[in-house]
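Novice: Generate a structure from the sequence data that follows.
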Amino acid sequence: MAKSSPTFTLDPEYSGKALNLNIFPNKATTHEKKFELLVQLRTELANRIKTNNYPLKKTETEEVHQKPKHTVEQVLRMALDAKLKMKLSNRYKDDLTLVHRQFISFLTEQELNQPFDQIQVIKLEEFLSRYNSSGTYYMKKRSDLSILFSSGGKLTGNRSIARDTHTERAKAKLHTAYDKQKMKKLLAYLKEVSPTLHLCCLFTYGCWLRPHVEVLSLSKKQFKNDNTEIHLSGSENKGGKVRIVYVPDYVRTELETIIERLDDDVNIFSGTVEVLNRFYFTTQWKRLRIEMLEKKLIEDGQTIYSFRHTAAVEVYRRTKDIYLLQKLMGHSSITVTQKYLRSLGVVDIEEMKNFAPTL
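Specialist: Model prediction:
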């Protein structure tokens, strides 16, 4: 029986790869050839060790084959383009575009052209320090910048450093709901001076819709069952889920005179298939704001969204059912609803009375 030839593992030293050679003794077809290659491998290895050239130092050829170094400017551009192609809200995209433009303008040409993985945290913090007029403003800008760096890191196989930047504690902002009687006077005023804004506020309060996307984009086809329901698909509301809301009589009364003459695809505010500019209601509100303050119809800080806040407070105080409120408001989770209530300063006064310290 013929004696079998010895075999060797294919570690770099046994193949010659560690010496930048392709010897591969194990691939020899005869025992004699294998022995010859092993001797050659041993000789080459001994020579490299003798000349202090083992392990091998990187050569210029090896450097060429390393992954290309993308510059800061290239990576952030790729990151922004990737985000703009996603199905995200226009507001989200606008915020990312703004922070990208601001950061690119902040860096010098040399800093823009340095490899992405060499930019330092201190440079990001220097940029963010421009936006520390409030904790909330700083953290919003930090979040937008972090999104770009995180996306850029994933595209190039690098770790994002933006999350290592300094954080600020954002002070909670208390949103002010409307007094019910005062709100009725405000709605009467809006109906007289701006019917479209009046209708928007009715939808925001009575149907719990967000004014600048959900209300603004309403078309006739979304109203079902004799205009008693509004059906929104996942792409038509912020929560991303199918949403059906009830239309109260006082909203339907104002709506029906408008909607009866429209075709299904027509937007109820523009009168065409096109949706008005997303700042349309905001602009109308700003034009009337000073007069509304003078007439004491609103308080400083109250907005169109305050109608939605008022509806949330009323529902919760009446039902104490946070799960129902989540469904009505179209929130993605209970956590969002809890934060929403905290921002409104909603507390159970009766419960506090029961546990108040006594003297």
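
Novice: From now on I want contacts and neighbour counts done on CA atoms only, so please keep to that.
Specialist: Will do.

Novice: can you pull out the helices in the stretch 251-359 of the chain?
Specialist: Assigned by DSSP state H, counting those that start in this stretch, the stretch 251-359 of the chain shows helices spanning 280-294, 305-319, 322-329, 334-343, 349-355.

Novice: Between the ones you listed, which one is closest to H166.
Specialist: With CA to CA as the criterion, H166 lies closest to helix 334-343 of those, at 23.6 Å.

Novice: ok, and for the closest one, which residues are buried?
Specialist: T337, Y340, L341 (16 or more other CA atoms under 10 Å).

Novice: tell me the angle it makes with helix 305-319.
Specialist: Helix 334-343 and helix 305-319 meet at an angle of 100 degrees, taking axes from the mean of the first three to the mean of the last three CA atoms, to 10 degrees as the criterion.

Novice: which other helices and strands contact helix 334-343?
Specialist: Packing contacts for helix 334-343, counted by 3 or more CA pairs under 8 Å, 6 or more residues apart in numbering; DSSP states H and E, involve helix 322-329.

Novice: can you give me the offset of the helix it packs on from its chain's centre?
Specialist: The chain centroid and the centroid of helix 322-329 are separated by 23 Å under CA atoms, centre = their mean, to the nearest Å.

Novice: orientation of it relative to helix 334-343 in degrees?
Specialist: Using the same axes, to 10 degrees, the direction of helix 322-329 lies 90 degrees away from that of helix 334-343.

Novice: ok, and what's touching helix 322-329?
Specialist: Applying CA atoms under 8 Å, 6 or more residues apart in numbering, the contact partners of helix 322-329 are W208, L209, V245, A312, V315, Y316, S332, S333, I334, T337, Q338.

Novice: structure for this one too, so we can compare:
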Amino acid sequence: MNTINSIPKVYLSEDLQKRCFVYFSYQGKRHRIYNGKELGLSCNPAGETTIEGRQRELNRLLEATRAAMQAGRWQFVDQTSTPVVLSVPVEMMAGSVIKRQQEQFDKQDWSVPYLRDMNRVTNELLAFLATEGLAHSLLEEITKKVLNRFLDNYRSSGRYYMNKRRNLSALFYRLAQDEELTLTGNPVRNTHPMKTKETLNEAYTPEQLTGVLAYLEVNHPNLYLCALMTYGTLLRPHREIRLLRRKDFDAGLNVITLTGSATKSGRIRKVPVPEYIRQVLIRRRVDALEPDAFIFTSIAKPVNADYFTTAWSRQKQTMLKLGLVQPDQTLYSFRHSAAVYCYTDRQNLRLLQQIMGHSTPDVTTKYLRSLGVMEVNPDDMPRLPGS
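Specialist: Predicted structure coming up:
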């Protein structure tokens, strides 16, 4: 079986007056492909009037060339030429390599949300590569420039963009660790970052807290319990509280124990349950549930990931009209309110760090400063010698 001497690549100049093509060498002879005529493909990169358009069509031409070579059906204009067979097997192409890596995700000790996010960004990348004509490219050809184009689809907000970039980086980190591959380094690290704008979830005053909880208890019992537990246990509402099962509590509903896969920090957490929350759980018959039942559904299936986000959004509209909440107050404001209460009551930063499940005291300090609780006093500033 004959093999090519070089892998097909794209030539594209920023000068649109110059020709563009796919090229490779075979048996000492250089070959250039300018359009898809020989491949039965309607593709003419030179007919595009922008660099982006030419790049897109050249990628289509490149993928079609490789596919034809892999199938052993390549035909040159010169019919005496020998058919070319691609020297790189299908299993080493970017699409195949990425899919193979994705198949390992379920074997990792990841949280459910993280697994979901990793699968989502991987599927989105595969779809993008197919659209761009790069699914049959070598992994090394998925460059910073390509990844920047992919990430440009997520610029609706800084946080959304950076979350996608972080998960994409995790994927390529795993690919770079694969000894069977030749990827050197993580190309995502060189992609453009995007500044994130921090959102301040304003804490509730004691009067607001009482009014909001009273409203939710009547109008949305599940949201009421979620808000109450967010305040009383300082667990995070959309993940740690939403996915609580009966087996996460002890027999008397006095303590919650979460495994590392159930927490944001990845560490085991043991949280005492205040009596006012325990009484609500008893009234809801949580103590009588099966071990695998989720506390908000009473069955072995949880509410969906957006359940509390949607519920809060709908109830907040009414609460705004009633003057119960302010625009910057959210479901997370219950957790922030609890942090303010705990710190002002005890003045114990390390205790608050443990209660909130933060990785370091520095995280807790930044958290309190963002809420305007921990301020820098004039006496804390540096003094001149002798003053």
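
Novice: just to revisit the earlier point, filter the contacts of helix 322-329 of structure 1 down to the buried ones.
Specialist: Neighbour counting with 16+ other CA under 10 Å marks W208, L209, V245, A312, Y316, T337 as buried within those.

Novice: Could you tell me the end-to-end distance of stretch 342-352 of structure 1?
Specialist: Using CA to CA, to the nearest Å, the end-to-end distance of stretch 342-352 of structure 1 comes to 16 Å.

Novice: Can you list the buried residues in it?
Specialist: For stretch 342-352 of structure 1, by 16+ other CA under 10 Å, it's L344.

Novice: Which residues does it contact?
Specialist: Contacts for stretch 342-352 of structure 1 (CA under 8 Å, 6+ apart): A172, K173, L174, H175, T176, A177, H309, V313, R317.

Novice: ok, and the closest non-adjacent residue to N148 of structure 2?
Specialist: Excluding the flanking residues, the one nearest N148 of structure 2 by CA to CA, 6 or more residues apart in numbering is T191, at 5.7 Å.

Novice: Neighbours of the alignment partner in structure 1 of the one you found, how many?
Specialist: Taking TM-score structural alignment, the alignment pairs T191 of structure 2 with T165 from structure 1. For T165 of structure 1, the count of nearby residues is 16 (other CA atoms under 10 Å).

Novice: So which of the contacts of stretch 342-352 of structure 1 is the closest to D94 of structure 1?
Specialist: Proximity of the contacts of stretch 342-352 of structure 1 to D94 of structure 1 (CA to CA) peaks at K173, which lies at 23.3 Å.

Novice: Can I take it that the closest one is in a helix?
Specialist: No. Using DSSP: H, G, I helix; E, B strand; the rest coil, the assignment for K173 of structure 1 is coil, not a helix.

Novice: hang on, the earlier thing: mind picking the two most distant members of the contacts of helix 322-329 of structure 1?
Specialist: Greatest spatial distance among the contacts of helix 322-329 of structure 1 (CA to CA): V245 and Q338, at 20.6 Å.

Novice: on that earlier part again, contacts only, for the residue nearest to N148 of structure 2.
Specialist: Neighbouring residues of T191 of structure 2 by CA under 8 Å, 6+ apart: K144, K145, L147, N148.

Novice: which other helices and strands contact the helix ranked longest in structure 1?
Specialist: For structure 1, the helix with the greatest residue count under DSSP state H is helix 135-156. Here helix 135-156 of structure 1 touches helix 72-84, helix 90-106, helix 121-128, going by 3+ CA pairs under 8 Å, 6+ apart.

Novice: Work out which residue lies at the spatial centre of structure 1.
Specialist: In structure 1, the residue lying closest to the centroid (CA atoms, centre = their mean) is Y92, at 6.2 Å.

Novice: What does M139 of structure 1 correspond to in structure 2?
Specialist: M139 of structure 1 maps onto M162 in structure 2, with residues paired by TM-score structural alignment.
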